[in-house]
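J.: heads up, no residue letters with this:
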């Protein structure tokens, strides 16, 4: 499984501090790489902080802008508990992902093929900003939770059940595949004025030496909210 790599220091996730620091961290350091589960040694380490400012992001391809969320849809911070994507039979719990000793994002455990990861240093799904979810496409034992992620289409929905009892439903804007060597960090990870979601896994071709060549990224925006007790 695969994804781009977060900064060595997680971005501030609340109020003005987050709004100011998240874009700089995401764009400057080339933010999250979900690692290929069958070749974890193939990880890419983030550039040194001193050099980060000079790293230009990969050019962004054309994409339709995500609709702005109504203020009534904005949710407070609450940890995601489960992801459901009925169209591809995904119904999986979350584990929290953090940055390991190597300075890279730890991947979800490989001994559970039905498990999604959420980067706990970022926003929670439904908050203003870009929430990051990642999972394996396969493991050593076979297919995994996001095996069919690339088959989603614009208009598909992703439900995130949260600890506060609410369910945030995100509508897919696009599903795109990027070469890891040309990953568009700014486009994928930059902060946003509305609640958005990015779901990442591996794609492209695979070999034992280098792992997967690509990352599959689902771009989605918050479409509706079912609040606890509703």
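T.: Noted; the coordinates are in hand. Everything numeric here is computed off the predicted structure, so don't read it as measured data.

J.: when you work out contacts or count neighbours from here on, use the C-alpha atoms and nothing else.
T.: OK.

J.: I'd like the distance between residue 99 and residue 25.
T.: Counting by C-alpha to C-alpha, to the nearest Å, the gap from residue 99 to residue 25 is 14 Å.

J.: who has more neighbours out of the two?
T.: Taking other C-alpha atoms under 10 Å, residue 99 and residue 25 do not tie; residue 25 has more neighbours (25 against 20).

J.: would you confirm that that one contacts residue 18?
T.: No - counting by C-alpha atoms under 8 Å, residue 25 does not reach residue 18; the two are 10.1 Å apart.

J.: quick one: contacts for the residue nearest the centre of the chain?
T.: Nearest to the geometric centre of the chain sits residue 132, at 2.9 Å (C-alpha atoms, centre = their mean). Residue 132 sits next to 118, 119, 122, 123, 197, 198, 199, 200 when contact means C-alpha atoms under 8 Å, 6 or more residues apart in numbering.

J.: the residue lying closest to it once chain neighbours are set aside: what's it in contact with?
T.: Nearest residue to residue 132 in three dimensions, chain neighbours excluded: residue 198, at 5.1 Å (C-alpha to C-alpha, 6 or more residues apart in numbering). Residues in contact with residue 198, defined by C-alpha under 8 Å, 6+ apart, are 130, 131, 132, 133, 188, 217, 218, 219, 220.

J.: give me the subset of those residues lying in helices.
T.: The members of the contacts of residue 198 that map onto helices under DSSP state H are residue 188.

J.: just the buried ones from the contacts of residue 198, in ChimeraX syntax?
T.: In ChimeraX, this line selects whichever of the contacts of residue 198 come out buried by 16 or more other C-alpha atoms under 10 Å:
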select :130,131,132,133,188,217,218,219,220
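
J.: put this next to the previous one:
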């Protein structure tokens, strides 16, 4: 069994929270954690010889990652009653989810998209997220018909007990994206994978 939702960070929407805490369920939605109510120090900036102008806000509708043959619909994710981030339904393994409390993909800031790696014993949309490499591209189609293209800059596998809340949700001086799922060793005693896989990217084109 894998965890469906997690808590991370110190605060979310003004409500205090503890360290990362898993809740056992039937799938892994990525461990997006609890976004902080306030963000402090910005995440490290990414240098670019030709910065891309941020796009206007527009809700995402579809995620494409050519290298992984991913063509996934995107749903909105809000917060559960306990202020953990919702996850896509396990009954739809190809579904990804965008946290609607943050920037839309292409806006200035960190846009967060979650996906299962395994659900109900079946491979899911982000099963191979950990095989991405810097330079790979991610395309997000938005409600206004525009497409935001991101380039992966870094891939990180990190224990869920050390979920990098600030780096994932912190302020950015550029339009960025974070793709999150579960990974690492499966801990049968706990019932889930012990790590998160996080792909970081920056906007390189908006059409």
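T.: Great, that's in hand. Computed from a predicted structure; not experimentally measured.

J.: list the TM-score for the superposed pair.
T.: Their TM-score after superposition, calculated using TM-score structural alignment, normalised by the length of structure 2, is reported as 0.81; 199 aligned residues with a C-alpha RMSD of 3.7 Å.

J.: any idea how far residue 147 of structure 2 is from residue 175 of structure 2?
T.: In terms of C-alpha to C-alpha, residue 147 of structure 2 sits 13 Å off from residue 175 of structure 2.

J.: number of nearby residues for residue 50 of structure 2?
T.: Residue 50 of structure 2 has 7 neighbours, counted by other C-alpha under 10 Å.

J.: list the contacts for it?
T.: Taking C-alpha under 8 Å, 6+ apart as the definition, residue 50 of structure 2 has no contacts.

J.: please give the element, helix or strand, for residue 93 of structure 1.
T.: strand 90-97 (DSSP states H and E).

J.: now the helix or strand following that strand, how far from the chain's geometric center?
T.: Downstream of strand 90-97 of structure 1, the first helix or strand assigned by DSSP H and E is strand 116-119. Between the centre of strand 116-119 of structure 1 and the centre of its chain there are 7 Å (C-alpha atoms, centre = their mean, to the nearest Å).

J.: do the same with stretch 39-55 of structure 2
T.: Taking mean C-alpha positions (C-alpha atoms, centre = their mean), stretch 39-55 of structure 2 and its chain are 17 Å apart.

J.: try stretch 174-190 of structure 1
T.: 11 Å.

J.: end to end on that stretch, go ahead and measure it.
T.: 16 Å.

J.: so that stretch matches what in structure 2?
T.: Using TM-score structural alignment, the residues of structure 2 aligned to stretch 174-190 of structure 1 are 154-170.

J.: quick one, longest helix in structure 1?
T.: helix 15-29.

J.: quick revisit: residues of the strand holding residue 93 of structure 1 that come out buried?
T.: 90, 91, 92, 93, 94, 95, 96, 97.

J.: and which of the residues you listed is nearest residue 10 of structure 1?
T.: Nearest to residue 10 of structure 1 out of the buried residues of strand 90-97 of structure 1 is residue 97 (C-alpha to C-alpha; 11.3 Å).

J.: returning to what we had before: isn't there a strand covering the residue nearest to residue 132 of structure 1?
T.: Yes - per DSSP: H, G, I helix; E, B strand; the rest coil, residue 198 of structure 1 lies within a strand segment.

J.: look up how far residue 117 of structure 1 lies from it.
T.: Counting by C-alpha to C-alpha - residue 198 of structure 1 and residue 117 of structure 1 are separated by 12 Å.

J.: shared neighbours, those two?
T.: What both residue 198 of structure 1 and residue 117 touch, as defined by C-alpha under 8 Å, 6+ apart, is the set residue 133.

J.: quick one, helices of structure 2?
T.: Under DSSP H, structure 2 gives helices at 165-169.

J.: can you give me the strands for it?
T.: 2-7, 11-12, 15-16, 21-25, 60-65, 70-77, 96-99, 109-115, 118-119, 122-123, 137-142, 147-159, 175-187, 192-206 (DSSP state E).

J.: so where in structure 1 does the fifth one end up aligned?
T.: Alignment note (TM-score structural alignment): strand 60-65 of structure 2 is matched to residues 80-85 of structure 1.

J.: mean deviation, that stretch versus structure 2?
T.: Aligned to structure 2 and superposed, stretch 80-85 of structure 1 gives a mean residue distance of 0.2 Å (mean C-alpha distance after the TM-score superposition for structure 1).

J.: now that stretch: buried residues?
T.: Buried-residue list, stretch 80-85 of structure 1, by 16+ other C-alpha under 10 Å: 80, 81, 82, 83, 84, 85.

J.: same check, this time on stretch 179-191 of structure 2
T.: Result for stretch 179-191 of structure 2 [16+ other C-alpha under 10 Å]: buried residues 179, 180, 181, 182, 183, 191.

J.: which one of those residues sits closest to residue 25 of structure 2?
T.: residue 191 (8.5 Å).

J.: what's near enough to touch residue 160 of structure 2?
T.: Residue 160 of structure 2 neighbours (C-alpha under 8 Å, 6+ apart): 20, 31, 194, 195, 196.
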